[in-house]
Each structure stands twice: as structure tokens, then as C-alpha cells.
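[1] okay, here's the prediction I keep looking at, along with the sequence it came from:
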Amino acid sequence: MPMSPLDHDRRYGELDQVVRAYAGQPADDTPEQAGRALTAYLRHTWHTRPWALATAERQLREYAEHPPGRLRLKLGEYYAIPDVGLADGEIQQWLRCLADHVRRSIEEGDAPPPAMPVTHWEWHARFPETGQFLAGWFSQDMPDEFADHDAAVEDYRASTDPQLVARLVGELRELLTLGLEESDYALAVAELGMEVDPPAPYGPSAWLSLVADRLSNPRAEYGPAPQESP
């Protein structure tokens, strides 16, 4: 029978995070240099969950040294490596290479410096609530679901826990402090799931700033007018 979620995470949880970082990226790591995807994983993990790196190194090496045998394959009790563009016979050596890079990074304290995300995985790992917001409320179906962008923003506010709304505001502020070119902000919102243009006359960065300002202010609630004293 397939593994339980708990067993999966104990054996392969961080290995899965590393491999997911390769979505849309080549497995082009060499013994001398980590590739783009692994560098993105190292950069984000060093600055958010540095303790997870040792787990990643161990799980990568254990899977490379002890790939699932016939019985585990038959029972479905194993982690299936997604297609990363390598032949089956190359996977184990590639995993060892990744484990070596992670170990070297830990032992030498070599953390990639903060930078603009460079992969789809890194954008979503660094700005998860922004991804939920843009992909959930500003997909290509947005014009059919809402009267305009403001209505979509207000629907997000009304249907989302205030703590998550506050998290989104923080992420938007962080995104804006990257100081990117406008074309890079257009790339950012596309990577994070936005499939419609910002409302005229705003560019992506100006609109994100407007959204952050609006969501950081309490929504106005209108009650009955106060009665005058006789």
C-alpha cells in the first residue's frame, strides 16, 4: 500500500522539496558547480529553514545509495523521482552530486546571498501567499467572476483569514523592496500566477503597491447614522 503522509515526510519530505525546485529547470549540476535550481533551493532554505539542509543531504544520499527495490516498487511504498530530463541510470549519480553540494554548503557556511528569485519554485517558495492571491483571484477567469480588479481584491479580503491578508501585505512590501525593473515585476506576477493585466493606468509594481496599501487599511464598515440628541 502507498506510504502514509507521515512516513513519506520522514523518508523523503526534504528530498521532495529539492526535486520540486527543478520544475521547468534543467538538472545541469556538475561536481564543480551547483546548477540554477539547486542554487535557488539553497538560497531560499538557508534564509528560511537552515536546519532542513542537513535533512536534505541525508535523504538525497540515502535515496541514491538505496533506491527502492522490487518489493517497495510493487507495494508503492517509495518516492517516485519526477522526470528531470535524465536517463534512469543517471539519477543516482545526480542525487549524489546534489548531496555533495548541499553538504559542502553546510560545512563551508556557503549561503547564496539574497537575490531576486530565479525559478518558478523559488518565486512561490518565497512569496506563497502572493501566489495564492494572484493565481486564485487574477486568473484568466477574473473578468467573468468580478466586476473589476478592486472587486477581486475586496473578495480576497472578505474571504481570507485576516492573518493571511496581513501576510500577503508583508510579502507585497518585500517584493516591492527588491527594486526591480518594471519588466521584472511583470515577470514576477506572471510567475506567481497572474493571468490578466493590472488595471489601467497602473504598471505591475504600482498596482502591487496600491493593493498593499488598500489591504493594510481596515475595510470601511457603514452602520446606521447616529441619532441626534434631543
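    That came in fine, so what should we check first?

[2] switch to C-alpha atoms for all contacts and neighbour counts from now on
    Will do.

[3] which strand or helix spans Leu215?
    helix 204-216 (DSSP states H and E).

[4] that helix packs against which elements?
    Contact partners of helix 204-216 among helices and strands, from 3 or more C-alpha pairs under 8 Å, 6 or more residues apart in numbering; DSSP states H and E: helix 162-177, helix 182-191.

[5] buried ones in it?
    Neighbour counts over helix 204-216 (16 or more other C-alpha atoms under 10 Å) mark 204-205, 207-209, 211-212, 214-215 as buried.

[6] in JSON lines: the residues you listed, plus distance to His149.
    Output for those, formatted as JSON lines (distance: C-alpha to C-alpha, whole Å):
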{"residue": "Pro204", "distance to His149": "13"}
{"residue": "Ser205", "distance to His149": "15"}
{"residue": "Trp207", "distance to His149": "10"}
{"residue": "Leu208", "distance to His149": "12"}
{"residue": "Ser209", "distance to His149": "14"}
{"residue": "Val211", "distance to His149": "10"}
{"residue": "Ala212", "distance to His149": "13"}
{"residue": "Arg214", "distance to His149": "12"}
{"residue": "Leu215", "distance to His149": "13"}
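
[7] what about versus this one:
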Amino acid sequence: MNRFISIFTRGAPLALAAGLFATACVEQPPSDNLSRPAPVIDDPTTDFENQPGVFAGDEDNTHSHMGDLGNGVYKDPFEVLAQRQEEGPPEVRTRLHSCQKLQNAALQNVLVSLGVNIDATSDVPTAGQLYKGGTGALGAASYDARVGEAIVWSAAGAAKLFDIFVQAAPEIITNLPNVEQCKVDGVGVEMFDANDQCNKDAISCIMGRPATDSHVAICNKVVTSASTVEMGKRIAVGTMMAAAHSCE
């Protein structure tokens, strides 16, 4: 019993000291180092780039553009309007300088689909011979030189295209009634009627788009203007096809 009292007596001061220390820690106010910092308010109007007049221009740091982006000569708006009206509606005007060249493989497909024998040969070069021998002028690819096929027309290419269509015209005229895509209600169409007048449905087929009365008038004019009717028919077919496939 005395031993228990002795142990309790020695431990009581230690327990009391620990309790007082814990109480002091709890009641001690937080130091300034633990306080929450005041929020920082960012004012964007004080940034350099937001200062008024920083990027303002004057005569010393501003480029004056020409009134016209063409040759440097200003054009009156009404003059530009008259030029646009002379060139035609937008669907015509935009095709004057923005037509992609008919790819050579597509040209061959057009000829074959209209009944042209691409492999025919003759002393007078056939359309197939002109096509195969004129791939350079038509802008064919040169893969050895790492050059792809041309995508725009050249003067030589457009002239070669016309030559091919004119040379192919007799075959096209002869075979057109048997061409499936040219038939109307299952009936083939003739390129020219008994009076040597151009057939509107036939023109639509060789051009790949609906023909207008103007197309028919041009076709008939070409036929009657040639030295002979047969020569006129060949030139008419070549003219209509070359114009249609070169965006003219």
C-alpha cells in the first residue's frame, strides 16, 4: 500500500505539468506567420499593353495602302462594275482564270466513252495517236523527274486538246447513236439532223452538261462557216467539246 502511494506521489507532478503545457498550447493565440495572406487584386488596366494609345499609329509608323490592289492605279467603282458586267455573271467570270486542266486519264475516258478507238492507227494520225503522242503537251507527269501532272492549262495543251477532239469528231458523230449515256428514253441521238443542224441533246451529251440555245446557235454557225459541211461538222464537234472541257 505504501509502495502504491509512493508511485502515485512521484507521478502526480509529471501529469500535472503535462496538463498545464497542453492547456497553454491550446489557449495560445496563433502567430502572425499562420495568418491567411490578404488577397491580391490584379488590375488588368495597369498592364502595358492595355494602356491607352500604346498601339496607336501615326504618319511615322503606319503604312498607307494603295486604293487599288491591282497595278497601283485606282479605279472608279463604277468602272469596275462596268468591267464585271462585260465579263459576265460570276459563274462565267470565275471560270476565266480558274479552270483545272482535264487530267489525261479522264480525257482518254471521255474519248472512249463516246466511241473513239484509242488504239487505232493510220497514216494520218488518229485521235488516239494524237493523244498518246501529245502527253507532253498535255502536261503528263514525269515521275523520274519527280514532277506530277500539270493541273492548269497551257497554250500548247489547249491547242493539242482541240486537235484531238477535231480528229475524233468523225468517230464520235458515227458512234454517238449507240452511246448508252447519250440515249434519250432508250433511243440514241444523232449529232446532226437531216438538214445538217446540230442536235441539242447530242451537244448536251458530248459537253457533259445541258446545252442551251446559244450552244446550238454556235454549233450551227460553225457548220455553215466551214469550207464544206463535213469539215464544218468536225470543227463544230471539236469546238463544242474543247470549249466544254477547258472551261471556255
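    Great, that's in hand. If you're wondering where the values come from, they're calculated on a predicted model, not measured in any experiment.

[8] work out the TM-score between the chains.
    Once superposed, chain against chain, the TM-score is 0.25 (TM-score structural alignment, normalised by the length of the first structure); 107 aligned residues with a C-alpha RMSD of 6.8 Å.

[9] the helices in the first structure, which residues?
    Applying DSSP state H to the first structure gives helices spanning 5-20, 36-48, 52-65, 70-75, 88-108, 120-126, 128-137, 142-145, 149-159, 162-177, 182-191, 204-216.

[10] tilt between the first one and helix 88-108?
    Between helix 5-20 of the first structure and helix 88-108, the angle comes out at 90 degrees (axes from the mean of the first three to the mean of the last three C-alpha atoms, to 10 degrees).

[11] from the contact counts, what lies against helix 5-20 of the first structure?
    Helix 5-20 of the first structure is packed against helix 52-65, with contacts defined by 3+ C-alpha pairs under 8 Å, 6+ apart.

[12] list the buried residues of the helix it packs on.
    53, 55-64.

[13] mind putting those in JSON lines, distance to Phe133 of the first structure included?
    Shown next, in JSON lines, are these (distance: C-alpha to C-alpha, whole Å):
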{"residue": "Leu53", "distance to Phe133 of the first structure": "29"}
{"residue": "Thr55", "distance to Phe133 of the first structure": "31"}
{"residue": "Ala56", "distance to Phe133 of the first structure": "29"}
{"residue": "Glu57", "distance to Phe133 of the first structure": "33"}
{"residue": "Arg58", "distance to Phe133 of the first structure": "35"}
{"residue": "Gln59", "distance to Phe133 of the first structure": "33"}
{"residue": "Leu60", "distance to Phe133 of the first structure": "33"}
{"residue": "Arg61", "distance to Phe133 of the first structure": "36"}
{"residue": "Glu62", "distance to Phe133 of the first structure": "37"}
{"residue": "Tyr63", "distance to Phe133 of the first structure": "36"}
{"residue": "Ala64", "distance to Phe133 of the first structure": "37"}
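
[14] between the residues you listed, which is nearest His101 of the first structure?
    Nearest to His101 of the first structure out of the buried residues of helix 52-65 of the first structure is Glu57 (C-alpha to C-alpha; 8.6 Å).

[15] which ones are touching the nearest residue to that closest one once chain neighbours are set aside?
    Nearest in space to Glu57 of the first structure, with sequence neighbours left out and distances taken as C-alpha to C-alpha, 6 or more residues apart in numbering, is Ala99 at 4.7 Å. For Ala99 of the first structure, the contact set (C-alpha atoms under 8 Å, 6 or more residues apart in numbering) comprises 56-58, 60-61.

[16] now swap in Leu172 of the first structure and tell me
    By C-alpha under 8 Å, 6+ apart, the residues touching Leu172 of the first structure are 130, 208-209, 212.

[17] pick out the most distant pair among those residues.
    Thr130 and Ser209 (12.7 Å).

[18] about what we covered before: which two from the contacts of Ala99 of the first structure end up farthest apart in space?
    Put simply, by C-alpha to C-alpha the two of those set farthest apart are Ala56 and Arg61, 8.5 Å from each other.

[19] next SSE downstream of the helix or strand containing Thr174 of the second structure?
    In this assignment (DSSP H and E), Thr174 of the second structure forms part of helix 155-175. Downstream of helix 155-175 of the second structure, the next assigned helix or strand under DSSP H and E is helix 200-207.

[20] packing partners of that next one?
    helix 213-225, helix 229-244.

[21] winner for burial among the ones you listed?
    Neighbour counts (mean count of other C-alpha atoms under 10 Å) averaged over each of those peak at helix 229-244, with a mean of 21.

[22] could you find the closest non-adjacent residue to Pro170 of the second structure?
    Sequence neighbours aside, Arg234 is the residue nearest to Pro170 of the second structure in space, at 6.5 Å (criterion: C-alpha to C-alpha, 6+ apart).

[23] that neighbour reaches Ala169, doesn't it?
    Yes: assessed by C-alpha atoms under 8 Å, Arg234 of the second structure is found in contact with Ala169 at 5.1 Å.

[24] if I pick Ala242 of the second structure, what's in contact with it?
    For Ala242 of the second structure, the contact set (C-alpha under 8 Å, 6+ apart) comprises 158, 161-162, 165.

[25] need the max-distance pair from those.
    Ala158 and Phe165 (10.8 Å).

[26] which of the two has more residues huddled nearby?
    Neighbours were counted for Ala158 of the second structure and for Phe165 using other C-alpha atoms under 10 Å; Phe165 has more, 25 against 19.

[27] from what I can see that one touches Met240, true?
    No: using C-alpha under 8 Å, Phe165 of the second structure makes no contact with Met240, being 9.1 Å away.

[28] biggest helix in the second structure, by residue count?
    helix 2-27.

[29] hmm, who's touching the very next helix or strand once past that helix?
    As assigned by DSSP H and E, the chain's next helix or strand after helix 2-27 of the second structure is helix 77-87. For helix 77-87 of the second structure, contacts defined as C-alpha under 8 Å, 6+ apart pick out Arg93.

[30] in helix 77-87 of the second structure, which residues are buried?
    For helix 77-87 of the second structure, it's none, nothing buried (16+ other C-alpha under 10 Å).
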